[in-house]
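K.L.:
the sequence isn't on hand, but the structure is:
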């Protein structure tokens, strides 16, 4: 393991093991349909995800792609819809993936093939979770991963989500939901929330160390 330098003693340096897996969750074309989902946040999410995928490829670390196959009527993520496909930048990097998981629920650990079984077989104890939506499948995957004992890192700026309505007229913006996810995961001890830049620094530092 290697570490990147960090002057903030309250935010310890990040360690990225050589076999830490990057889990890219649900980066599918259907999420580009604003008429279906509504306003989103973090327009830099896709560029940050691509940068992390490239860094993992360059350093030979394992990449896991997760794709949602919705069973809800009318969903843009249904298997027979164009939105089920990966976004182009993920499709272009798909050949470097070590595993492709298909799921119908929020958790990437409840799909096919079994992600936890694969990670165990590879001797992997740490994962980085990125993708869509921050407060849905990314957060759920990170929570379950933390419960299963994995060291989980979530670069919040490599995720995005959408405004959401709740009961009795309650609603939250995408930014507010992302903030809640960061607090839930980091404050709740499920995962360490960080940034794309810090992860890239850690990974590339490992190569030059």
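P.N.:
Cool, got the structure. Keep in mind that this is a model prediction, so the values were computed, not measured.
K.L.:
from here on, just use CA atoms for contacts and neighbour counts.
P.N.:
OK.
K.L.:
pick out the residue closest to the middle of this structure.
P.N.:
In the chain, the residue lying closest to the centroid (CA atoms, centre = their mean) is residue 130, at 1.7 Å.
K.L.:
residues in contact with that one?
P.N.:
Residue 130 is in contact with 22-25, 49, 138, 154-156, 158-159, counting by CA atoms under 8 Å, 6 or more residues apart in numbering.
K.L.:
looking at those, which are in strands?
P.N.:
22-25, 154-155, 159 (DSSP state E).
K.L.:
got another one to weigh against that:
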């Protein structure tokens, strides 16, 4: 990262109470929420824009089904009144949400992404952001994922799924950095 623009937006993806449900399985990076809180504190102190992205599922068995506690933001990561909240129904936060328009209207060209799930909503949003011409950075220690079984039935540890997803992003779509590297620029 060359420098952090004064209007670089922090996108916090899907940090909702539903992410703590045991049915999602074993996860990696147990300190991700601490790192997200550190980023959020720095963004608030520097008066940079924060965007909280909330997933509202179309599937009744989802932990993000509307009207259920799982849809609510985690208490430590609650948006402040002046912070933007974007709702989405698919993994990519740019699809049918107005996010791109909101960012362009404010002249925001640099995005720092944290949240979940690394290989789902984080990756989908970072890919679109990169394709749309934003300078995207994904904060590797401020994201996490879960163990995943592939189509042949092999179980992949969350650590491997996370690492491969970040590697995919680093090829063409985003810079990948840790929280400490980002905070040096705040």
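P.N.:
Structure received. Just so we're clear, the structure is a prediction, and the values are computed from it rather than from any experiment.
K.L.:
in terms of secondary structure, what does the helix or strand residue 53 of structure 2 falls within contact?
P.N.:
Per DSSP states H and E: residue 53 of structure 2 is located in strand 50-55. Helices and strands touching strand 50-55 of structure 2, by 3 or more CA pairs under 8 Å, 6 or more residues apart in numbering; DSSP states H and E, are strand 9-13, helix 32-45, strand 84-88.
K.L.:
residue 117 of structure 2 versus the most far-flung residue of structure 2 relative to its centre, what's the distance?
P.N.:
Distance from the C-alpha centroid of structure 2, by CA atoms, centre = their mean, peaks at residue 152 (28.1 Å). Using CA to CA, to the nearest Å, residue 152 of structure 2 is found at 22 Å from residue 117 of structure 2.
K.L.:
what are the ranges of the helices in structure 1?
P.N.:
34-37, 45-58, 88-91, 115-122, 139-147, 174-182, 196-208 (DSSP state H).
K.L.:
out of the ones you listed, which is the most enclosed?
P.N.:
Among these, ranked by average contacts under mean count of other CA atoms under 10 Å, first place goes to helix 139-147 (a mean of 22).
K.L.:
can you tell me what part of structure 2 it aligns to?
P.N.:
Counting by TM-score structural alignment, helix 139-147 of structure 1 falls onto residues 123-131 of structure 2.
K.L.:
neighbouring contacts of the matching stretch?
P.N.:
Stretch 123-131 of structure 2 is contacted from outside by 91-94, 111, 113, 117, 135-138, 165-166, 169, 172-174, using CA under 8 Å, 6+ apart.
K.L.:
tell me which entries of those lie within strands.
P.N.:
Of the contacts of stretch 123-131 of structure 2, the ones assigned to strands by DSSP E are 111, 113, 135-138.
K.L.:
residue in structure 1 paired with residue 63 of structure 2?
P.N.:
Aligned counterpart of residue 63 of structure 2 in structure 1: residue 76 (TM-score structural alignment).
K.L.:
residue contacts, that match?
P.N.:
Counting by CA under 8 Å, 6+ apart, the residues that residue 76 of structure 1 touches are 30-31, 36, 82-84.
K.L.:
which one of these is nearest residue 62 of structure 1?
P.N.:
Nearest to residue 62 of structure 1 among the contacts of residue 76 of structure 1: residue 84, at 23.2 Å, using CA to CA.
K.L.:
test my guess that that closest one contacts residue 75.
P.N.:
No - using CA atoms under 8 Å, residue 84 of structure 1 makes no contact with residue 75, being 9.3 Å away.
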